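1. what would the 3D arrangement of this be:
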Amino acid sequence: MAAADVIVLGAGIIGVSTALQLARRGKAVALVDRGEPGRETSYGNAGLIQREGIVPYGFPQQFGQILRYTLNNRIDAHFHWRAIPSVSSFLAKYWWHSNHARHQSIARAYAPLIEHSVSTHAELIEEAGAQALISKHGWSEVFRTNAKRDHELREAERLKREHGVAFEALSADELAAREPHLSKDFTGALRWEDPWSVKDPLALTQAYVRLFEKLGGQVLKGDARSLSKTATGWRVKTADGDVEAKDVVVALGPWSEVVTKPLGYDFLVGVKRGYHMHYAPKGNAVLNGWILDAERGYLLAPMNQGIRLTTGAEFARRDAPKTPVQLARAEAVAKTIFPLGERLDAEPWMGARPCTPDMMPAIGKAPRHEGLWFAFGHAHHGLTLGAVTGQLIAEAMTGARTLIDISAYRPERFNA
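-> Here you go, the predicted model:
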């Protein structure tokens, strides 16, 4: 039987970053997952470290907007009718927390995490030698109407004033100069200056894993459901035998419930599924930066694998078969604004984002078990918050002063 100081369950970007941050602090860490690191939800994101993402994605509050979503014909949101009964409790609480006053309060509590997103990744990226995977030119929202442009620019001004977020307003001509192969459908753009973009999210996770192993960490294949309590800590079964440790971190994203529920915790974590596909550009067309079509709800990203088209949220059971109708809708629109060529993937990729009703992750010690820690529920910001979450968990576990106050993310808000 092998021994470690800490077992980290889950090798997505949150789990890998947590394991790495612990290893950097001298802990012997076993990182356990049923598959290869970074191959699940962390593989298919938009590749953005969103320093501007202060305000988490809320549930629509206007009746007319909700009514339009019930038509179920949009790119930014889609749902399975059969799944609604099973997710209704989550959706009701998500809607309640998205009330304007509550949403603004949540954003203020969420802001400190976001504010350290780039800086904490920067340390790990340098140590891992992964600088070639990073673009530091921000990303852009493009607008089809002046009304939408003006509304988003006002919000950007507020975020700059209250949180120091930098942005640039681009006219239609300035946007065309930056993206000459984009269509002329847009009245202008909002370019967020602070975020970093990742050209290959899987490769970044793998670079972190290599650094983790260089520091003595172990990557093992095992089933998190085998976790059991021992007299001195925790044990999990792996392909290389049992591993025991005093502490365990649950960083299983949308699968965290396979560990938390048997231990008596109920986090009411919902799932927003998302899809992507890579494309070759036609001819000599070039997409220079990450582009969100703000009024349609899809994003184009110039990744190393090709131009990645990502969709919005699909509300469905986590393990239901793929239904990539949003991707088909997005592809049809995206081809009218940029010369996308052939598909480069055999089939659409799908991932599941783990979302809490109050839009903030669970980060911290379990209230009823010694040596049990939680780090999941990051919704759309898993990549963004990977490094800072890992640092906060590592600091809390080693008794250091945490970079920020983590009481707003405490698991007790769901489980007393």
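
2. hey, let's count contacts and neighbours off CA atoms from now on
-> OK.

3. and residue 68, how far from residue 296?
-> Distance, residue 68 to residue 296, by C-alpha to C-alpha, to the nearest Å: 13 Å.

4. which of the two has more neighbours?
-> Neighbour totals were compared for residue 68 and residue 296, and residue 296 leads with 18 against 11 (other C-alpha atoms under 10 Å).

5. contact partners for the more buried one?
-> The neighbourhood of residue 296, defined by C-alpha atoms under 8 Å, 6 or more residues apart in numbering, consists of 74, 75, 76, 330.

6. for residue 299, same thing?
-> Applying C-alpha under 8 Å, 6+ apart, the residues near residue 299 are 46, 290, 291, 292, 293, 308, 309, 310, 311.

7. packing partners of whatever helix or strand residue 23 lives in?
-> Assigned by DSSP states H and E, residue 23 falls within helix 13-24. Packing partners of helix 13-24 (3 or more C-alpha pairs under 8 Å, 6 or more residues apart in numbering; DSSP states H and E): strand 6-9, strand 29-33, helix 201-214, strand 372-376, helix 382-397.

8. this one next, for a side-by-side:
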Amino acid sequence: MTHDTIVLGAGMVGVSCALHLQARDQAVALVDRRATGLETSYGNAGIIQREAIEPYALPRNLGFLLSGATNRRVDVRYQPADAARMLGPLWSYYRNSAPGPLQKISREYETLIALSLETHQQLMNDAGANDLIGGSGYVMLFRTERELHAFHQVADARAQHGVQHIKLSSADVAREEPSLIGSFAGAVRWTDPVAIRSPGELVQRYAQLFEERGGAVHLGDAMTLRRTDAGGWQVDTASGETLTARQIVIALGPWTTQLTSRFGYTAPVIPKRGYHMHYAPVPGKALNSTVIDAEYGYVIAPMQKGLRLTTGAELANVDAPRNPAQIEAAEQIARQSFPLGERVDAEPWMGTRPCMPDMKPVFGAVPGVAGMWCAFGHGHQGFTLGPVTGELLAAMMTGVVPRVDVRPFSPARFA
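-> As a prediction, the model looks like this:
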């Protein structure tokens, strides 16, 4: 069972890395403790966010900070003991969210986002997955004129970078989404993003494409990773096989540094957990587009399983006990505006976004560890940025010059 590369982690990022390495004539094995696409890649809002040319910065206004401290906001919550352990990275996050640093970070971040639709579309075509597309664009919904007009400035600024949008009045919103309850100041419809009706299934289609092209997918424990006497890598599968490869890619999302730290590399990951729940549609009350409630930070997305409500961020360790308070608060507010039927899921799904203090993903060679590469830290955009990350990492690993400057995303920046 000898390969050129073993990829640990079968979410959107890991599967994309495996596919692009395979396209460069590498013999690749893909390993995960679960079936493909069942961790963080499964539970998101299903949007390929071409408009997201700026990462999610930490709001620096006093009102947000004071209200956040109460731990009652719908968009951001925290588990106190876990948040206390994150104070160092959170302080760096706060500093990087200042206008000056954020402008530089956004310029670098945009080089990846600009390729997100192109790289996804190629894989969707190859995987025969275009049937999962639920439409183009999504709606940012506003309740107040003040917030709406402030966001118009954001939309106009992004238009200078080629990101398209349509400004919707209150009447436009009522016409486009007649099933919404109540009236709203207006909305901004981003027209470039693509909505996917089952994000977990899209990852699975990509994994099936990898297998059809001769790739091997295994269940196994990444923590069995070890060096060989010859300087390569080995990992055990659940079926008792031992896989061996010259190189290893660690794409385990929020668990990545748990493994890399055993080999001397760590980085300050800020785990942002999120929850979702599906609801049966109300007969005759369809939602035509994915909608983000800008005031409260939750998303309502039409999915194959029903309407999916996804929450904002909960600052908590990946192994911390679940806390349903955030999704219950979001549901209570969402039911006042959206046609949500009965709950479909037995309990809320939960996943963890691996976020970095500088808001940029981490991919490239792990410093000081020969033959080890990593791809993690995509924050809220792992689903969007998986394919472009896979392309750029595969180029680096095979000695090809990537088509964008990858230095801003190097793991060495945290060494």
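
9. kindly provide the TM-score of these chains.
-> Overlay of the two chains. TM-score (TM-score structural alignment, normalised by the length of the second structure): 0.98; 413 aligned residues with a C-alpha RMSD of 1.0 Å.

10. tell me which of the contacts of residue 299 of the first structure fall in strands.
-> 291, 292, 293, 308, 309, 310 (DSSP state E).

11. quick revisit: and the helix holding residue 23 of the first structure, how far from the second structure on average?
-> Its matched residues in the second structure lie on average 1.0 Å from helix 13-24 of the first structure after superposition (mean C-alpha distance after the TM-score superposition for the first structure).

12. max pairwise distance over the ones in strands among the contacts of residue 299 of the first structure: which two?
-> 293 and 308 (13.5 Å; C-alpha to C-alpha).

13. quick one, what contacts the closest residue to residue 192 of the first structure other than its chain neighbours?
-> Closest residue in space to residue 192 of the first structure, ignoring its immediate chain neighbours: residue 167 at 4.4 Å, by C-alpha to C-alpha, 6 or more residues apart in numbering. Residues in contact with residue 167 of the first structure (C-alpha under 8 Å, 6+ apart) are 156, 160, 190, 191, 192, 193, 194.

14. map the third one onto the second structure.
-> Superposed on the second structure with TM-score structural alignment, residue 190 of the first structure falls opposite residue 188.

15. just checking, that match is part of a helix?
-> No - assigned with DSSP: H, G, I helix; E, B strand; the rest coil, residue 188 of the second structure falls outside any helix and is strand.

16. ok, now how distant is it from residue 145 of the second structure?
-> According to C-alpha to C-alpha, residue 188 of the second structure stands 12 Å off from residue 145 of the second structure.

17. contacts for the helix holding residue 23 of the first structure?
-> Here helix 13-24 of the first structure has contacts from 8-10, 28-31, 37-38, 42, 205, 208-209, 211-212, 215-217, 250-252, 375-376, 382-383, 385-387, 389-391, 393-394, using C-alpha under 8 Å, 6+ apart.

18. one more pass at 7 Å, please.
-> Identification of contacts with helix 13-24 of the first structure by C-alpha atoms under 7 Å, 6 or more residues apart in numbering yields 8-9, 29, 31, 38, 42, 205, 208-209, 212, 215, 217, 251, 382-383, 386-387, 389-391, 393-394.

19. what span of the second structure is that helix aligned with?
-> Counting by TM-score structural alignment, helix 13-24 of the first structure pairs with residues 12-23 of the second structure.

20. who are the contact partners of residue 144 of the second structure?
-> Per C-alpha under 7 Å, 6+ apart, neighbours of residue 144 of the second structure: residue 185.
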